[in-house]
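Chemist: 3D, please:
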Amino acid sequence: MKKTSVNRLVAASLVTALSLGLAACQSNKKGDTASQKENHFTVATVRWQDWGKDFLKGFVAEAEKKAKVDVDWKIYLNSDWADQKAVLMAGGKLPDAFLGSISFSDSDLSVFKNRFIPLEDLIDKNMPNLSKIMKKDPNMRAIVTDPDGHIYSLPKREPMSPKVANQLYINKKWLDNLGLDMPKTYEDLVAVSKAFRDKDANGNGNVSDEIPFENGGIDPILTYALPFGTVISPGESGKYWTVNDKKEITFTPTADYYKEGLKWVHDQYKEKLIDQEIFTQDSSQAEAKRQNNGDAIVGISAGWTADALFGKHAAEYVPMPPITGPDGKAYVHADGSGYGRNELMITDQAKDPGKILAFFDQFYTEDATIQTFYGSFDKATKKNDDGTYTVLEAPDGEQDIFAWVNSLRSFGPKYAPDDFNKKVTLPKGAGDGLKLEAQKVVEDAAQPAFPNVMFTQEELNRLSVISVDIMSFIQTKQAHWVTEGGIDKEWDEYLASLDKMGLKEYKSIHQAAYDRYLKNEKK
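Modeler: Below is the predicted model of the structure:
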């Protein structure tokens, strides 16, 4: 099923690179005569892997027929896209549009902004579905409004998007073996972890092979310290930023609760309740411990689902409820609400951008959203007589892969309103159904996430300079304080060092981007 792809080593000659790029790009049309057809346009998209072209069948093909357009889909593979993108953008000929945020990041669009056209007026004229959605849901406009006031890409809101991506899982079999209750408070968590450390929790006769807490999901240290409120947000640009109900933002690594949380984590590390190699091992070594060939040796870890984390040991683990901290509250990382941008960009070479947008406006319906996320009706999904939807079982059991093969999945225009997920029945034993079931234990404790804001080119340039030193310093000090301690003594000096690195400017850039986001919500 794999196609011949561009050899990354062959990039010295622009002519050679162009020819190879064209060879590696798959198309669902033959010959050049199609470009002369009326209502014909080209759309480039990027796929994680070569899963074939079934995702263009069913709904997408029917939408083309209904709109009376002929779309020439240019399909690139992610493994080659970085090289091909550079060649494509340096050349003279571009497709009419690019589909999917996998193709262009915010920084890409900022660099190549002159190659993409503003869409706001065209949306109003040609996209009644999206225009109606933007009026009802201001986030859909806010997330795509550039700092210059224009809209250069179309938004999405994914269906069945979990509120909590990474959550803690605990070995229930170990709890049962030791006669322990599920921990509810941070004191309970310490007591359970000590029992995991000191007793033969896995029952194999070895009292020293258990690891109470192991690295798993994003930022394991702040995940472990969650009882102290150390929540993080999705995405690198907003990772350490939090926002409260009053729309106030906080940079977690400078907050008092961060300091108190790391002091507590150090105490648990010193007691060997946390893997002593958590800062020195790579992800494959941590995975080898979680998925140990023999008995399970990990008590608690964080990640997407138990099967993804623990492999053959998954049946021993259950989602751990949110742990309350010293303030009596429980905190859980939130993962946003499925909003995204850069899902369709129209280039300056498109002859009829209005017609392209009119075609993609069909993607902003509930019927379209379920099909572009899981697969077309009767193949991967079913629309029931009462207006609800059923996602069909994958024939080979690979629920997620089946969805990627048969749909655009996470990429492309789509919209799931607030009540949409209640209309969808998923297979509970795999894929999204498994995750959504697992998150029920913790979702009520999820904290507001910092939104996916947009930065100006000048802001991006400054962030690229400032953030490197700040993030590196924060990570270095975090590891030091967890393993060696001393945070109280060094805290003031730490804050002063961050100020010298440009923390004030770093904060002001994020505050300005957040303020613009809130302003665009009100439009």
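
Chemist: from now on I want contacts and neighbour counts done on CA atoms only, so please keep to that.
Modeler: OK.

Chemist: which of the helices or strands spans Gly433?
Modeler: Using DSSP states H and E, Gly433 sits within helix 431-439.

Chemist: next up, for comparison:
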Amino acid sequence: MKTRKLMAMAMAGAMALPTCTAFADSAEEPVKLTGLFISHSLTKSLNDMQWLQEIEEKAGVEVEWEQIYTDWDQTKSTRFASGDIPDILINATDDSDYATYEGLFMELTDLIDQYAPNVQAMFEEEPDTLALAKTYEGEIYALPKFQGKWPDCNGVMFINKTWLDNLGLEVPTTLGELKDVLVAFRDNDANGNGDASDEIPMDFNDWFGAAYSLTNLIGSYGIQLTNWGTDGYFVEDGQVKNYAVDERYKALISYLADLYSEGLINENAITNDYSMFQSLSRGDENGDALVGVVLGWEETDKFGPTLHDQYVPCGPFADDVDDLGTDEPRWTYDYSGLNMSSNRICMSANCANPEAAMKFMNEFYDSEVSVEVLFGGISDGCLEKTGDNSYKVLDPLDPDTDSGTWKWTSSMADNGPMYIRRSTTIDMAQDMTYALEEREQYKEAIARIDMDKEYYPQMLMKYTSEDQNNMAVTQANVSNVTEAYWGLWLTGESNIEDDWDSYVEEVNAAGLQDILAIRQASYDSWKAQ
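Modeler: As a prediction, the model looks like this:
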């Protein structure tokens, strides 16, 4: 084993790029690297992850980690502008950084070809990941991830079935039926605790492009969103559009404003942050459910261990309220966004040992390590290997923690670099089992998508630096208008019928049509490939 390690290091030194420094003076000593990880708030110290120490040892490196939990978006520009960055950065960059801080990051194409067989396998087997990794000019500065076990959509709309049963009601299937159910929840002490005023019929979180926003209901009007419909963009008949200026969005807002005016939507939803949104769904101190209808990721994550079995999935809802809707509603299709992400891991251009750093980066894309990145290590007691390419996610070591929270606590989870092969078998924890089962509700609606004319993979679109900068500035101007109005309309502070025409003119004047032209050109180029 020792002889093989020495031979591997000697070969690596011989293959090193002309500008690279050899591994180390002594083959016995690991190469010293520095690393930065932008962490979820729950995630424990990287130094306490045994699986990570194991791949450092396997790659012959020793990494001094810096782990940042908050305010990276506020401090990143100062850090990058100084030019003083560590050798390896995980979950720390976005596409615009490579042009903005030209020369700061290592171009990885040659290093991948020489030292990263796992990464090469991902690019060959999942070609979209290569498209995701490349810049407009065809360069690679960061590696993406692929975790092909996640479902087709992010948000599930849940309804309290116990409340329905208490009131002798059925799960609604149309927008009109949904309103009738919400009225019943409001008026009839649906949770049965003797207080007819503590029920919140419907709740939501955030707006354009948010996973748990009521904009998901735009599918009731025939608009097919893909990958969260970020900033309102979608494709219809091969044309890039934005629903923020679409008459069907006006119809949706009018419907929701009517619900709000009758006290059927949480009046604090506009200002509540995610933690408050989450907490409310988990009931009161007496264990009573408070929310009737709400979007979330998965029932145990959303409602906690005691209330989750009261809820079932519902929607999408056919429109029986006005003439703009459809009897064949859609639901947001998020497969690409849930299973792929760009910019998971990159390297400093000043890294003294790029070949060693690349070999270490490659280890994250090993078939077994990738599962550990997401769910926690085998040695850490989070995962059990059950076959050559099969694994079982174990119950949390902390019995008071749910599986979803434990995943984020124990490993890099979704923030890490990985390639989970489609052929890998994973016996999921309870939360993911529920998540997959719940989304059976939307299979029929998602099957309606025309992948040739309606699929819009925003994450794969490539732009010149000039177009990126123009869109960033212009989108900020557009969002200032769209974000200002929806809350006013929802709460009745302004009337959408009175405002609509001038609002559309204002959005277009802010530059929406310029953005659509840029996006259309990029979409057409992607389609041509």
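
Chemist: circling back: so which elements touch the helix holding Gly433 of the first structure?
Modeler: If you count contacts as 3 or more C-alpha pairs under 8 Å, 6 or more residues apart in numbering; DSSP states H and E, helix 431-439 of the first structure packs onto helix 399-406.

Chemist: what range in the second structure matches the next helix or strand after the helix it packs on?
Modeler: For helix 399-406 of the first structure, the following helix or strand on the C-terminal side (DSSP H and E) is strand 414-415. With TM-score structural alignment applied, strand 414-415 of the first structure matches the range 418-419 in the second structure.

Chemist: quick one: the strands in the stretch 251-400 of the second structure?
Modeler: In the stretch 251-400 of the second structure, the strands defined using DSSP state E, counting those that start in this stretch lie at 291-296, 311-314, 340-347, 383-387, 390-393.

Chemist: check the mean deviation of the second one from the first structure.
Modeler: To tie it back to what came earlier, the one meant is strand 311-314 of the second structure. Mean deviation of strand 311-314 of the second structure relative to the first structure after superposition (mean C-alpha distance after the TM-score superposition for the first structure): 2.0 Å.

Chemist: what does that strand contact?
Modeler: Applying C-alpha atoms under 8 Å, 6 or more residues apart in numbering, the contact partners of strand 311-314 of the second structure are 156-162, 171-173, 299, 438-439, 441.

Chemist: just the buried ones from these?
Modeler: 156-162, 171-172, 299, 438-439, 441 (16 or more other C-alpha atoms under 10 Å).

Chemist: helices - which of those residues land there?
Modeler: For these, the ones inside helices are 161-162, 299, 438, with DSSP state H as the criterion.

Chemist: now for those: which two are most distant?
Modeler: Thr162 and Glu438 (16.9 Å; C-alpha to C-alpha).

Chemist: matching residues in the first structure for stretch 160-169 of the second structure?
Modeler: Using TM-score structural alignment, stretch 160-169 of the second structure pairs with 171-180 in the first structure.

Chemist: if we can go back for a sec, return the member of the buried ones among the contacts of strand 311-314 of the second structure nearest to Ala484 of the second structure.
Modeler: Nearest member of these to Ala484 of the second structure, counting by C-alpha to C-alpha, is Met157, at 25.5 Å.

Chemist: that closest one: what's it in contact with?
Modeler: Met157 of the second structure is in contact with 293-296, 313-315, counting by C-alpha under 8 Å, 6+ apart.

Chemist: which of those sits closest to Thr109 of the second structure?
Modeler: The closest of these, once distances to Thr109 of the second structure are taken by C-alpha to C-alpha, is Gly296, at 39.0 Å.
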